[in-house]
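Novice: No sequence on hand, only this structure:
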């Protein structure tokens, strides 16, 4: 047992099974439970404790309906959900760079307890790794109308939780061997867009020096769309769309109502862009704390002092199709409607058909949608940051593999077990196509090394993006980089068509 002292009290951790040279502490509160009088409010500091806190187990996850392999599920009544976990080298005589991880999950599911986010391998590379839980769904991102005479409930409470965790890191991480002046904030999918939002928020300024964004998602709500979602969720929950009405609904009632609203869109092909992927929550841009969306903010140089490393996969949306969480588009008529619903010109579809001559209609749709939501958005995030004077690095994870008779593509989430070095965990084998082989282990070693190098020095090991179009892109693959040109070709249609910014 190793004991560490935080501002709120002492905590105890244990050496990990995977690497006895690393100590892990789980479930450390970084803020008070956000329920009761604190529900829908900004996070408050956690209450101190006097006895040594045994940090052997992950803290409760945020309210959600998801049940993920190898991860805890939410139980109604769980309230102490704002906690974090730390992996740190057991015997190190120097102050180490810190990596703080924000999980993805469309802002409605996921947790820091997912097995692929185990920080042991990265800690073995000389980092102090922090993962955290934050409010999700309506609790974290739903708009709560103001009440006369009362202080308004802030939007983007999930982002405020993340800022509270970063402040905790600033104030406490030195006790665990970490350098509060060398913090890298990292995330994937909605976690990556959270990172991009925090880069643009004054409330997070100075709390991290570098950022890693894998598959940032093109989805920020407007105040109008957030208010409309609140009305729909309140109606589904059977309560008025007011503070009192929403506060009277239990967290489970709002989770169930949110699921019902999303399912209604999923079942209605005439419901516009939400039909294809009914993610109804996202950061609200254009409000106090987040005045503009992160892509616009980066283009304006709002975060040029932050070093940025971006990665995406070229077949992002095939995962969502494989797990049945998105609509299928199998006719030319439906493909045309999809393009219209997302303000995409016909020329973009025609260009993809030229690039994918053997593809089915649904495969063209998946390719376009994946680039609209993730690939092109992520690439532009790095490029616009560089053009505004920031230092940015861009990479693409293209590794594919045959798994149990079916091709496992370079799809959404497949890169994360490699970056964390968790490819051996059985829970990720669906993502990567089965148990890893020697080439997979070698790729994982290269990716964890790049993350550690970037966190330590700001240089992951390849040339940075320049202000000119195109430029250096690091290719992550188990084979020689012979297919880079194939994926580069998909950038050109977007340069002609433009990239519409999507609102949940």
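Specialist: All right, it came through fine. Computed from a predicted model, the values in this text were never measured in an experiment.
Novice: alpha carbons only for contacts and neighbour counts from here, please
Specialist: Will do.
Novice: for the stretch 201-350 of the chain, what spans make up the strands?
Specialist: Counting by DSSP state E, counting those that start in this stretch, the stretch 201-350 of the chain forms strands over residues 210-214, 307-312, given from the N-terminal end onward.
Novice: Can you convert these into JSON lines and add a column each for distance to residue 386 and mean neighbour count?
Specialist: Rendered in JSON lines, the data for those read as follows (distance: least, CA to CA, whole Å; neighbours: other CA atoms under 10 Å):
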{"stretch": "strand 210-214", "distance to residue 386": "13", "mean neighbour count": "27"}
{"stretch": "strand 307-312", "distance to residue 386": "9", "mean neighbour count": "27"}
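Novice: Including distance to residue 196, could those strands go into JSON lines?
Specialist: Written out in JSON lines, the entries for the strands of the stretch 201-350 of the chain read as follows (distance: least, CA to CA, whole Å):
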{"stretch": "strand 210-214", "distance to residue 196": "7"}
{"stretch": "strand 307-312", "distance to residue 196": "9"}
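Novice: Next up, a structure to set beside the first:
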């Protein structure tokens, strides 16, 4: 393909599988974050001569996961700070831009995952960008200051990587037909929480005008709790928890040490909230890079100038159970212990039992836990943003599919292939319950057009929330054409009552516990 000229050099991609759509993969947006640059803020990528071949995805950040369709990580891979672009190739800087930040508990994931292919969205007139960023301890571990003084390493290096990628987009996207004045940043799960953080970070101001949050997770740590995690990870790695010592530990060792710490929590029922969800790394709130967690910042009015589209699924935590990543709760006493560890009152459990009559304790746990981590947190972000005067749209993904054994529920991540229009990729069939049908394709078309409309105009196709946080919500399902309902008429993980789950939380008036 013909080259595209960036500030660092010329890049060449290839056809993406649809007429007129060009894909470019593995473009460096920052220098490799290892060696002298390890644990530092990202630096500009070095320029290159000639035409750089960008037809393959770049290596992923250090992690222990092996992801479908994505390259793995091996020691020695350095160019992990790369991005990918799908473009219709239109001349000029006129097309809206969608920048996607992947999820993965801040510890794993890749921009190369097949459900993140930007071809279908580019065919609707967007320039789509996906990116890799530092994960786990490399991206989110708290590094103590140097002994005797010296330059400290910033917290939230993964977020700073994302800002570096958005800065690259601002400076270069016109070469691919995109408008730097019309950028939407989007993400799911840890990626959605990253986006929420970016909307309130001063360093990201002006780099985008709209944001999409799918299943944001309540995962911000305090500086104190992040420092305690560093001590645990360092001990598991067999090294002192000092700036100098941690710099000498290879990334793979810190990945393994973080996995060891997580496994210890999972194996210890007396370890509190982390026993149920042992993710050990996440954004650190309370320091220079991120003074406040997103929900607190939204409540104080930050981020109100960014248009917001929030979506979550109605049965989030069932995916974690399906892949064996959820603590097993089979009795009412176990459910009571879970509630006590999270500071949840018995009345909230009683209300969920009423919403799920006859459901076993394990299903009540999955409903409550999914709402605690994802659905209620996402809804509160939308509420706070709207109340601060922001333009806020809310949606819920409720599509289920029956099949052999248990049905594929409207669980975590299931909405992503519909929003990207990647249902036909075999790698995503586990998420959606097999080969898609005609109704699934129709739903995907509605969702991709909603994303494209929001990125282009700020209007996804239904009314925004009112200033009091109330209003209407889009229900994404294969029944009907995407109905809009009052947000208090139907329920979270409760089939047929798609918003009733909020009533127990409102009745309890609970703050959401910090991890």
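Specialist: Right, received. Where do you want to start? Keep in mind that this is a model prediction, so the values were computed, not measured.
Novice: Figure out which of the strands of the stretch 201-350 of structure 1 is closest to residue 495 of structure 1.
Specialist: strand 307-312 (17.7 Å; CA to CA).
Novice: Give me the mean deviation of that closest one from structure 2.
Specialist: After superposition onto structure 2, strand 307-312 of structure 1 lies on average 0.2 Å away from the residues it aligns with, using mean CA distance after the TM-score superposition for structure 1.
Novice: neighbouring contacts of that strand?
Specialist: Strand 307-312 of structure 1 is touched from outside by 209-216, 374-375, 378-379, 381-382, 385, 390-397, 458, with contacts defined as CA atoms under 8 Å, 6 or more residues apart in numbering.
Novice: again, 7 Å this time
Specialist: Residues external to strand 307-312 of structure 1 that are found in contact with it (CA atoms under 7 Å, 6 or more residues apart in numbering): 209-215, 375, 378, 382, 390-397, 458.
Novice: Equivalent analysis for stretch 234-246 of structure 1, please.
Specialist: In this structure, residues lying in contact with stretch 234-246 of structure 1 by CA under 7 Å, 6+ apart are 144-147, 230-231, 253-254, 257, 260-261.
Novice: are any of the residues you listed buried, and which?
Specialist: Among the contacts of stretch 234-246 of structure 1, those that count as buried by neighbour count (16 or more other CA atoms under 10 Å) are 144-145, 230-231, 253-254, 257, 260-261.
Novice: Out of the strands of the stretch 201-350 of structure 1, which gets nearest to residue 421 of structure 1?
Specialist: strand 210-214 (15.2 Å).
Novice: And that closest one, what does it pack against?
Specialist: For strand 210-214 of structure 1, the packing partners by 3 or more CA pairs under 7 Å, 6 or more residues apart in numbering; DSSP states H and E come out as strand 178-188, helix 190-200, strand 307-312.
Novice: and the ones you listed as a markdown table, adding distance to residue 497 of structure 1?
Specialist: Written out in a markdown table, the entries for those read as follows (distance: least, CA to CA, whole Å):
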| stretch | distance to residue 497 of structure 1 |
| --- | --- |
| strand 178-188 | 26 |
| helix 190-200 | 23 |
| strand 307-312 | 20 |
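Novice: Quick one: closest of these to residue 108 of structure 1.
Specialist: With respect to residue 108 of structure 1, and counting by CA to CA, the nearest of these is helix 190-200 at 9.4 Å.
Novice: between the closest one and strand 307-312, what angle do the directions make?
Specialist: Our comparison of helix 190-200 of structure 1 with strand 307-312, counting by axes from the mean of the first three to the mean of the last three CA atoms, to 10 degrees, yields an angle of 150 degrees.
Novice: Relative to structure 2, what is the average displacement of helix 190-200 of structure 1?
Specialist: Helix 190-200 of structure 1: mean distance to aligned residues in structure 2 after superposition is 0.3 Å, counting by mean CA distance after the TM-score superposition for structure 1.
Novice: That helix to strand 210-214, inter-axis angle?
Specialist: For helix 190-200 of structure 1 and strand 210-214, the angle between their directions (the same axes, to 10 degrees) works out to 150 degrees.
Novice: Packing partners of helix 190-200 of structure 1?
Specialist: Based on contacts counted as 3+ CA pairs under 7 Å, 6+ apart, the elements that helix 190-200 of structure 1 packs against are strand 178-188, strand 210-214, helix 294-299.
Novice: mind redoing it with 10 Å?
Specialist: Taking 3 or more CA pairs under 10 Å, 6 or more residues apart in numbering; DSSP states H and E as the contact definition, the neighbouring helices and strands of helix 190-200 of structure 1 are strand 96-102, helix 157-172, strand 178-188, strand 210-214, helix 294-299, strand 307-312, helix 376-387.
Novice: what's around residue 151 of structure 2, how many residues?
Specialist: 8 (other CA atoms under 10 Å).
Novice: What residues does it make contact with?
Specialist: In this structure, residue 151 of structure 2 makes contact with 40, 145, judged by CA atoms under 10 Å, 6 or more residues apart in numbering.
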